[in-house]
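S.K.: Have a look; sequence and predicted model below, questions after that.
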Amino acid sequence: MTVVNPHQFFDLSKESPDSLPYLHTVLKDGQLFRYVESERESANTAIERYFAHYFGKEAAVAVSNGTVGLRLALQAAGVKPGDRVLVSAYSFIACAMAIASVGAVPVPMDMSTALSVDTAALTEVDGPIAAVMIVHVQGHAVPIGRVRELCDARDIPLIEDVCQGTGASSPDGRAGQLADIAVTSFQQSKQISSGEGGLVAGSAELVERVYRLSDLGAVRHGGGLPDWDDERAVMADNLRLTELQAALVKDQADALEDTLARQRANRTRLREALGSQVTVLDSEHPAGDSGSHTLFVARTATDAERFCAALKADDVVARVVWKKTYLEYGVFQRSELTSGLPSHCWPKVTVALGRRILSVPVSKYVAESGVARVAEAVLNNRHHLSREW
């Protein structure tokens, strides 16, 4: 039996209609398109209202996935081909890929310490910066108060990628709260999952642009009827979220605080079981972490691989979060967008430390006995872990 399965964030077979009211309503009335032809409010509309409030923004729009959300956010913020966008070097390749997909140049922001960014890039990069994208990692929120100040001073839009950070907070506040644009994801392994899906939150004007860019450029009138003759219509793609996905998101959003409490309780049990024998990689505000993952640092990259293999043999999931920065992948090394970046842009700290950072997911579904087994497996292999970094 697998003790921690990061993909088992939502098992419909175990849920009753009472625990999934939105989903069962949608299934019952058969209205699976976001523009519902009945008196029922669209689940898309419901989650857009929920997350606009959650991130402290004027509006929000649901889209097909988080990566699409990042791309549309960049486009709506006015990022153009050839522009430079600063992005957390310690992040999934999708973040830089979203920047490249609009023809812009992703410029890495190195770590200053683990789970924080070096703001020097905001003052040392020569030439204009079109946007800054800060990425929150594995349920840990990056403190971005200083980034916000520097963006304000230079009139640069700030995008927060909250895809892995929903529910997390730093000393500077909730992940996504300080951004001009907050983007989150509902992909399989997230706090709230509909398999795929995403959402963009920001000002009413910006969200309206994202809305059109994700909805074939149409101006929607009463009843959701599209108008492509309206002078505000644009050329765009179909990147909508289905009503079925949105309903599943809404049910889980309503239970988010309970999910966070259960995950944090599991994390506390794990830390107590580990005691002082293992050093946990903490954010600057551990109490604000979502509790979805506990992080460690291996002694070396080889130790990281051996640690993961040993835990797998005990049916416990452990992973190197990201083995490479986006710049180390061949697809970016071959790209004209990044091949010309000067050597001082190379994220030295992230390259050295990132491949040693390990993640052990502890979701709300893990029982106390499961947490104990995770702790035992970690303790048995603690010789692979570093006490400091």
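M.R.: Noted; the coordinates are in hand.
S.K.: For the rest of this, base every contact and every neighbour count on C-alpha atoms.
M.R.: Noted.
S.K.: For the host helix or strand of A182, what is the distance to the chain centroid?
M.R.: When elements are assigned from DSSP states H and E, A182 belongs to strand 181-185. Distance of strand 181-185 from the chain centroid (CA atoms, centre = their mean, to the nearest Å) equals 7 Å.
S.K.: Could you identify the helix or strand that succeeds it?
M.R.: Following strand 181-185 toward the C-terminus (DSSP H and E): strand 198-202.
S.K.: which secondary structure element contains the residue of the chain positioned farthest from its centre?
M.R.: Distance from the C-alpha centroid of the chain, by CA atoms, centre = their mean, peaks at D229 (36.3 Å). Under the criterion of DSSP H and E, D229 resides outside all helices and strands.
S.K.: Then T338?
M.R.: T338 belongs to helix 336-339, assigned by DSSP H and E.
S.K.: How many residues are close by E124?
M.R.: Per other CA atoms under 10 Å, the neighbour tally for E124 reads 10.
S.K.: make that P17, sorry
M.R.: P17: 11 neighbours (other CA under 10 Å).
S.K.: Am I right that it is in contact with K28?
M.R.: No. The pair P17 / K28 is not scored as a contact, 10.9 Å apart, by CA atoms under 8 Å.
S.K.: quick one on the thing from earlier: the strand holding A182 to strand 198-202, inter-axis angle?
M.R.: With axes from the mean of the first three to the mean of the last three CA atoms, to 10 degrees applied, the angle from strand 181-185 to strand 198-202 works out at 160 degrees.
S.K.: residue nearest the centroid of the chain?
M.R.: Residue closest to the mean C-alpha point of the chain, counted by CA atoms, centre = their mean, is C163 at 1.5 Å.
S.K.: Could you check how far the closest residue to L74 other than its chain neighbours is from V132?
M.R.: Excluding the flanking residues, the one nearest L74 by CA to CA, 6 or more residues apart in numbering is I99, at 7.3 Å. Plainly put, I99 is 10 Å away from V132 if you go by CA to CA, to the nearest Å.
S.K.: Against that first model, consider the following:
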Amino acid sequence: MTEIKFLDVGWTRRTLAKKIDEAVKRVLDSGWYIHGDELAAFEKEFAHYAGAKSCTGVGNGLDALELSLRAAGIGPGDDVLVPSNTYIATWLAVTRAGANPVPVEPLESTFNMNPDNLEEALTPQTKAVIPVHLYGQTADMDPIMEFAESKNLFVLTDAAQAHGSYYKGRMAGSLGHAAAFSFYPGKNLGAFGDGGAVLTNDPELAAKIKVIGNYGAEKKYHHDSLGFNSRLDEIQAAVLRIKLEKLDNWNWTRKELAAIYLKELADTPLILPEVPEWSIPVWHLFVVRTTAREALIKHLAENGIESLIHYPIPPHKQGAYKDKQNLSLPVSEKLHREVLSLPMGPHLKPEQVQQVCTVIKDFFS
């Protein structure tokens, strides 16, 4: 039986080889590798694509989150509301900025932050909230924004998995006060290495992020604040410009594959992801739930199908957050015991997804 990979990041390189080779050569021949024309062009193009006024390229998605918090004045003594169900980078950004992550339980149906739980998590020290658009579907932003505005909170969306997703007709990069993106190779819009960006409509915030990411210097050799070295390099920017042209097509392929999963697996015991009517997800991951996860993973592997878990351990149970391990977060803990990611990506053909569904139905028969 043909092996079905969970993800094939080399597929994009093979698909766009000629254009990517030309773009990389253009950068190498230019002799300018940091903060050049390619980055400026990508920042303009990605901001336009997502409906934001500005884009600032940074070193990676974690830096995009941290620099945004720092630029907004979030630091020691502050609390930041974060999802209990997310990749640990969301929490790490808060900790690295010197603030304290306060977890908010998700909706089981969408995996995303439950707006109804925000009030209970609020503290007198709360200064910000970070909704995550997990697995490529946006969080329910209107009630989150209404809550944040009533409490004067900064809203930073973690859009690392949501390149091109929509919420009520607005793209993920234009929601909240700022949006942090990752261009890790496995993302819907992935570089050939690490990379990230922040989108915002606030010119003052954008300027601060750019300065912080450039050693705290607005002018060369004039460092007016403590900064970092976090920059999206010219080669990665050039590659991302090529891939951005294909992003909508690749996302459309993901939607078609997700539709097959949703139809073919509807009568199985799996709990399938729900899509609210206001959402157009980009299916960065197709995540199902089952109490028979380990057995199903083994069955899939025996049939040449690769699957993964996103994520097996919630942040509050990680060794990095020993002070949070006694927290009671039952919804998140339940999800982390049951979630399973099936193969997803533009490298797949419909018949391969059909094959995955056939193997799963065989498992439950």
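M.R.: On my side now, so go ahead. Here the structure is a predicted model, which means the values were calculated and not measured.
S.K.: one step back: now list whatever residues contact both of I99 and V132 of the first structure.
M.R.: Residues touching both I99 of the first structure and V132 by CA atoms under 8 Å, 6 or more residues apart in numbering: V85.
S.K.: Settle it for me: which of those two has more neighbours?
M.R.: Neighbour count, other CA under 10 Å: between I99 of the first structure and V132, I99 has more, with 30 against 26.
S.K.: Now check the second structure for the residue matching that one.
M.R.: Using TM-score structural alignment as the criterion, I99 of the first structure maps onto V94 of the second structure.
S.K.: Which residues are in contact with its match?
M.R.: By CA under 8 Å, 6+ apart, V94 of the second structure lies in contact with 65-66, 69, 80, 100-101.
S.K.: if we go to 10 Å?
M.R.: Counting by CA atoms under 10 Å, 6 or more residues apart in numbering, V94 of the second structure touches 62, 65-67, 69-70, 74-76, 78-82, 100-102, 128, 130.
S.K.: can you check A253 of the first structure too?
M.R.: 47, 50-51, 191-193, 247, 259.
S.K.: in which helix or strand would I find the match of I99 of the first structure?
M.R.: helix 89-96.
S.K.: try R14 of the second structure
M.R.: helix 10-15.
S.K.: What of A247 of the first structure?
M.R.: Assigned by DSSP H and E, A247 of the first structure falls within helix 243-254.
S.K.: mind listing the strands for the stretch 151-300 of the first structure?
M.R.: For the stretch 151-300 of the first structure, applying DSSP state E, counting those that start in this stretch gives strands covering 158-161, 169-170, 173-174, 181-185, 198-202, 219-220, 226-227, 293-297.
S.K.: Tell me the residues of the second structure aligned with the first one.
M.R.: In other words, strand 158-161 of the first structure. By TM-score structural alignment, strand 158-161 of the first structure lines up with residues 155-158 in the second structure.
S.K.: how close does that stretch sit to the first structure?
M.R.: Here the mean offset of stretch 155-158 of the second structure against the first structure after fitting is 0.4 Å, by mean CA distance after the TM-score superposition for the first structure.
S.K.: Then stretch 254-262 of the second structure?
M.R.: Relative to the first structure, stretch 254-262 of the second structure is 2.3 Å off (mean CA distance after the TM-score superposition for the first structure).
S.K.: Packing partners of the helix ranked longest in the first structure?
M.R.: Looking across the first structure with DSSP state H, the single longest helix is helix 256-274. Where contact means 3 or more CA pairs under 10 Å, 6 or more residues apart in numbering; DSSP states H and E, helix 256-274 of the first structure is packed against helix 243-254, strand 293-297, helix 368-380.
S.K.: For R148 of the first structure, which of these is the nearest?
M.R.: Closest of those to R148 of the first structure is strand 293-297, at 26.2 Å (criterion: CA to CA).
S.K.: Between helix 368-380 and the closest one, find me the angle.
M.R.: Between strand 293-297 of the first structure and helix 368-380, the angle comes out at 10 degrees (the same axes, to 10 degrees).
S.K.: who's in contact with the next helix or strand after strand 293-297 of the first structure?
M.R.: Later in the chain than strand 293-297 of the first structure, the nearest helix or strand by DSSP H and E is helix 301-313. For helix 301-313 of the first structure, the surrounding residues in contact (CA under 10 Å, 6+ apart) are 2-3, 296-298, 300, 315-320, 323, 352-360, 374, 376-378, 380-386.
S.K.: Of those, which qualify as buried by neighbour count?
M.R.: Neighbour-count burial (16 or more other CA atoms under 10 Å) applied to those gives 3, 296-298, 300, 315-320, 323, 353-360, 374, 376-378, 381-382, 384-386.
S.K.: on that earlier part again, mean distance, the next helix or strand after the helix holding V94 of the second structure to its aligned residues in the first structure?
M.R.: Proceeding N to C from helix 89-96 of the second structure, the next assigned helix or strand is strand 100-104, under DSSP H and E. Superposed on the first structure, strand 100-104 of the second structure shows a mean distance of 0.5 Å to its aligned residues (mean CA distance after the TM-score superposition for the first structure).
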